[in-house]
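In: pasted the sequence and its predicted model underneath.
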Amino acid sequence: MSSLRKLFHDVDTPTNKLFHDVDTPTNNLVDLNVGESANLERVTVETKDNGKTFKKDECIHCKKKYKPSPGGVTGSTHSKSCPYMKRLKGTNNGFINSEACSSASVSASASPSGFSSNGGYDQMKCREMIAKMIIAHELPFLFVEYHWFNRLMECNNHLYQKVSWVTVRKDCVKVVEVEREKLKKVLENVDMVSLSGDRWTSNQTIDYMCLTAHFIDSDWKLRKCVIGFNELAPPRSGEGIADGILECLVKWGIEDKIGTITLDNVSSNDMAASSLRDKFQRKGKLHFEGLFFHVRCCAHILNLIAQDGLRTIDCCLVKIREGVKYFRKSRDRLLEFGKVATSFDIDTRRSLCIDVKTRWNSTLRMLESAVHYKLAFQEYALRDSNFEWCPTEAEWARAEKVCRLLEVFLDTTNLFSGTSYPTSNLFLIEVFKVKKEINNAYISKDEFLKNMSVPMYEKFEKYWGEMGVLMSIASILDPRFKLLALQFTFERLYPVNELTSRIGDVTNKLKSLYEKYSKATKVNSSSTKSSGSPNVHGIPEDDFYAYLKSRPVETPQKTELEMYLEEPNCEALENPNFDVLQWWRQNCNRFPILSKMAREVFGIPFTTVTSESAFNVGGRILDEYRSALSKDMVELLVCGGDWIKSASLTSIKTLEQSVKEEENLEIQIP
């Protein structure tokens, strides 16, 4: 015990040379002053004057040198005049200066947390970083009063001053307001904004409407930001939803910039979109002339179609789900199941997982893992008389067919929901794969596949007409594809007698859209190129031939769209890093009208995934311990968290997300 006590005693004493010398260039660190100068650190340095060497104290913050005093009186006096100590005490009543915050915190990585640009500790900067941490990681305000958090902060820097939860709450408001003003300035320079929205009911039984803005900024980067997380006042009718959305848009000053809105396939959402469209049309502020105003969420459509397919094997799914639960309840059963799988030379590195019933992709994962262990299921059922949930051979066969069909759905859903390639130019090819699989099942001689595909086929055809044209135009605006993607997909989707009319419908709408952009920018697509102006004043009145020579020579000029389509396709098919937005940025001088159209088409979202993700954040913020938060504070935390995470250079994970990734609803087979 004495040796252990001595070990810790030595660490904190100035006699320990290792810790004593770390931060001092002269290896002579002077103890801290007491009293009001307790936050002042100084080091002893050597200076030369007229060939003589003197020892002086130097403030580590402002670098001012002064005569040392054994009693520390000089240091105490300097603390009153030190510029850094004045800033530390502050003149802003203890709250973050919003102007300094906006200028000094352009990015979270601009300077180390808690340190000013001159290297000194800055309490206000530290509080700003704490506020961002609270918001981004969805922590309670009381986190700043936790004992070990404060011990950690004091250990890192003894100048840290503890703050209360009330203070950090006000700091969070200041930080979010700064981020809001930054985003407003960005939106001021955007011509068109697309929206996606969804509804969610909290544990307070309050309905919230999440609204996300999608646009391409001046650097040709696709931006997505949550601009509203507002309570919907009852009744939750289509008109009420439209009023809530419009109120949010007015607050941001973008009510005249809305091009499209993407919503789930619910009747109230249809009514809301129709109401908004009528209001914008009356004001004459309807982009695309309303052609694509209401976009239906493709991920939701795929979910509905996939659920139709899974519904045909409900009995098999119930058996597999209950069987997996049976193994999970007992470690011994799982071990025995693993031994059975090993005896059949089945790779046991694959996990047995259970699904979330409302998520078809998790059900597919469960189904695929069960099919992988099919022989083990059958053998285990023979060994354990209590195991009653082994599917029959016919049910296994159907499950395998469903897995093969839905695998392509999973790839497409991942593309819609992902961020690695966010623009819509690849969507046509992926949706074509889904359509092709459904068509093959629809014309199959297999009675089970044919019956299963009927509702899937009908649902796909119902929504394809609305989203197919927009996806086709987006693919044409990819310089690698142009009309080739349209020809490739349509030739395989439609009979020969429909092919010409289908392709003609898309190209006609593309030309019509281009003409609208051309007129809006006051550029005449059929303008003539003049060689000079007629000089009528210098022509004799009776010289007809001289008059003819003075007339301009008219030559037809092709439109930007015609020139773009006639150029060879960009040879970048094998380049995985090809960025279609940057290509248009580099060619916007050649195609000023077409590039503007491409910018706005690529900014249209095809899913409401971003808004749905915000509900997960809302659910974590409004947990059972924080259900008393006001709706305004909930909106501030959800929106602010989205803005701070977007500005961060690294991926920010919450504690709950980390735990879910570790559990992942899976159990490794021993």
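Out: Now that the structure is in, tell me what you want to look at.

In: going forward, measure contacts between C-alpha atoms and count neighbours the same way
Out: OK.

In: helix or strand for the residue lying closest to Leu410 once chain neighbours are set aside, which one?
Out: Nearest-residue entry for Leu410: Asn361, 6.6 Å, with adjacent residues in sequence omitted and distances by C-alpha to C-alpha, 6 or more residues apart in numbering. Assigned by DSSP states H and E, Asn361 falls within helix 360-372.

In: got another one to weigh against that:
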Amino acid sequence: MQMEVLQKIKSGIYQAIDIAGKSDIWGYFRKIVDTSTQESVPYVICSNCDKIFKFGKGASSSNLKKHVCYKRQISEKTASTTIPKKRKRYKRRLSAESDAEPMMKLSLVSVSEQMHEDVLEHCVRYICRDLQSPAAVNGSGFKELARCLVEVGVKLGTVNFTIEHILPQADTIASRLQSLHVSERETFVDNLRPIIERGMCAGTLNIWTNHKQQRSFAILTVHYIDAEWQLQSQILCTTEVEYCEESAAVMQRTAEHIIAAIEAKFDELNLERDLLEKISFATDQGSNMTRALLNRKSNCNTQLLNTILQHAFDKETLQIYAPHVLDLLRKCQNLSGIFTVEECTTDWREMFDTLHRIRESFSAIKDNLEETGVTQDFNGIERNLLERIINFLEPFKNLTTLLEVEKVPTIQLVLLHMHVLKEKLMKLRNEESNHEMRYIIANCLENIFDAEYMPHTIHKIAAFLWPKYKQMRYLNEAQRAEVYELINRELNEMTENTQTASSNDTPAIGGKMRSSLDDDILSKYEDVHFTAHNQPQSQLTAQIEMYQNACYTESNVLHWWKCHGDEFPLLAKLARTYLCIPATSTASERCFSTANRLLEEQSSSLVVGNLDAILFLHSKLN
């Protein structure tokens, strides 16, 4: 329970405040209150180490006085003759960056230069012996461990001891890791189950393979909107699936392995398998995912953009229709050594960043190469053509960045911003005088809204639920009519379902959405408002008509729905259902690098249960 209280403080649901009590303990502990109501919560927090203690009305302070931080500071205060009678309390910010600060702030003994040198020396030895990054010692987890060890050292004093007597064995840590994982996951799943049952939960599912160790893992994340209209994201589980070489012949078998592994994981979590049917997934376009999830998925939109650019920068196509572009990319490749032309199709963002760096340092690079007499890699890089390629890729880069944000809804952005992307490319094509670049742009335009990349029903409904653009003026009359028909159908189905539960879930962190595309293009599609006329024929019609003419003054979509949900209860329920769906599968993809690092550090010995526990708790603690 203490961990949950600390998480709520860090997320802003609770806050720690100073109080002026008669007891001296309030110089070292802070009271916890509900941020929204300012009502007391039966817990207090140590101002030094963030430890949470249960402390309700009428409770004795004797338990708090046993805490090591309190005893140490009282002892130091008594021993020092230079300390003022009333000690100034240190107002501590609860953040990962400041975890190690309070001990230094409250220390009454200055740290000598020699002590700093000793610590620095051991930090260097630590990263070299254990092959860690220098940044490892700045991680919040390492700081918490170091602080705990210092406190243990203070308690032991001058008693002879070895560090092996203090640090637990790996097996002991793994055992505690599993028990904590089970406890935290059980609480989380109990809160998650009713959300899934109401169909208000989305997910991302991706397969990650370590070919070196020939191991494959499925990572499942869940996303939902809580009672405070904040978007929650959490890794639900990580499970190993049978390793298969990627080939068309085994894709069907791989799909069967994926779904079997996830169903087995649901059994372990005490979640009914049929609940999988109620989760809307955002995944990649792989045929194994398509077969595994059938009709429960929408494509990852950044992968769609990748595929469009993959076609545009196909090496064989460039050789025929854009040889100068291909030659420039090859020269930039030789200059940077970062990407190959073949990799342009799979990691175009790396290519964009490299081209951008070359453009920004164009003159300096040229001067340096001329001084060294090595100009063959630079000759032939036309600055004008380099500029054109960057200008072409920039809208893709901006849109990808916008869609991969995790803390705010993104699914409602897809329909409008894909339309804006198309407009930008059409403008570029019309202004482009280079015939090779015109060909590449035209190639992309043909692919953006063809049959393969047509927007999903989810994108259309979510776009309507974006209050600022709910009139969907970027669509033609027939397209808008189609969306309104979808909305009516969804609302009718919702009203027929009398078993719909209330939407009270656990609280979380939220944020504001910002667009990185041109505001002048977006502004022409903003809503225009008219006074409602004629008596609507039904409650559904009334809600839709009132919503279409409601003013939008919020920059945060979910905050708007929080403020106006009571006015449009059915549409608000629809917003909870759809706005939690991520536009990309980035949430699970970002776990891959963490998983890979853990596997590499542990060779092939890392038990999948420990990997599952570490990734779940890492997601929850962060």
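Out: The structure has been received and is ready for your questions. None of these values were measured; they are calculated from a predicted model.

In: TM-score for these two?
Out: The TM-score (TM-score structural alignment, normalised by the length of the second structure) is 0.62; 442 aligned residues with a C-alpha RMSD of 4.1 Å.

In: hmm, back to that, trace the residue nearest to Leu410 of the first structure over to the second structure, please.
Out: By TM-score structural alignment, Asn361 of the first structure lines up with Arg349 in the second structure.

In: Leu399 is in contact with its match, correct?
Out: No. At 11.7 Å, Arg349 of the second structure does not count as touching Leu399 under the criterion of C-alpha atoms under 8 Å.

In: what are the boundaries of the helices in the stretch 501-650 of the first structure?
Out: With DSSP state H, counting those that start in this stretch applied, the stretch 501-650 of the first structure shows helices at 544-549, 560-566, 580-586, 592-602, 609-621, 631-647, listed in chain order.

In: out of those helices, which is closest to Asn157 of the first structure?
Out: helix 631-647 (25.1 Å; C-alpha to C-alpha).

In: so the closest one versus helix 609-621, what angle?
Out: Between helix 631-647 of the first structure and helix 609-621, the angle comes out at 120 degrees (axes from the mean of the first three to the mean of the last three C-alpha atoms, to 10 degrees).

In: ok, now how distant is Phe217 of the second structure from Ile258 of the second structure?
Out: From Phe217 of the second structure across to Ile258 of the second structure, the span is 9 Å (C-alpha to C-alpha, to the nearest Å).

In: pick out whichever of the two has more residues nearby.
Out: The neighbour comparison of Phe217 of the second structure against Ile258 (other C-alpha atoms under 10 Å) goes to Ile258, with 27 against 22.

In: ok, the more buried one - contacts?
Out: Going by C-alpha atoms under 8 Å, 6 or more residues apart in numbering, Ile258 of the second structure touches 218, 241, 292.

In: the strands in the stretch 351-500 of the first structure, which residues?
Out: 351-353 (DSSP state E, counting those that start in this stretch).

In: and for the stretch 101-250 of the second structure?
Out: Under DSSP E, counting those that start in this stretch, the stretch 101-250 of the second structure gives strands at 201-210, 215-225, 231-241.

In: would JSON lines of these with distance to Lys66 of the second structure be doable?
Out: As requested, those are exported to JSON lines (distance: least, C-alpha to C-alpha, whole Å):
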{"stretch": "strand 201-210", "distance to Lys66 of the second structure": "44"}
{"stretch": "strand 215-225", "distance to Lys66 of the second structure": "41"}
{"stretch": "strand 231-241", "distance to Lys66 of the second structure": "36"}
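
In: tell me which of those lies nearest to Gln376 of the second structure.
Out: Gln376 of the second structure sits nearest to strand 201-210 of all the strands of the stretch 101-250 of the second structure, at 38.4 Å, using C-alpha to C-alpha.

In: okay, the helices of the stretch 501-650 of the first structure in TSV with mean neighbour count next?
Out: Shown next, in TSV, are the helices of the stretch 501-650 of the first structure (neighbours: other C-alpha atoms under 10 Å):
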stretch	mean neighbour count
helix 544-549	12
helix 560-566	14
helix 580-586	17
helix 592-602	21
helix 609-621	19
helix 631-647	20
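
In: out of those, which gets nearest to Leu139 of the first structure?
Out: helix 609-621 (8.0 Å).

In: so that closest one versus strand 193-201, what angle?
Out: Using the same axes, to 10 degrees: helix 609-621 of the first structure against strand 193-201 is 40 degrees.

In: mean shift of helix 609-621 of the first structure relative to the second structure?
Out: Taken over the aligned residues, the distance from helix 609-621 of the first structure to the second structure averages 0.9 Å (mean C-alpha distance after the TM-score superposition for the first structure).

In: contacts for that helix next, please.
Out: Outside helix 609-621 of the first structure, the residues within contact range by C-alpha under 8 Å, 6+ apart are 138-139, 196-198, 200, 202-203, 210-212, 224, 226, 299, 417, 634, 637-638.

In: where does that helix end up in the second structure?
Out: Counting by TM-score structural alignment, helix 609-621 of the first structure pairs with residues 586-598 of the second structure.

In: what's the single longest helix in the second structure?
Out: helix 170-197 (DSSP state H).

In: also the first structure?
Out: The first structure, longest helix under DSSP H: helix 447-476.

In: superpose on the second structure and give me the mean offset of it.
Out: For helix 447-476 of the first structure, the mean deviation from the second structure after alignment is 3.0 Å (mean C-alpha distance after the TM-score superposition for the first structure).

In: now that helix against helix 592-602, angle please.
Out: Going by the same axes, to 10 degrees, helix 447-476 of the first structure makes 150 degrees with helix 592-602.
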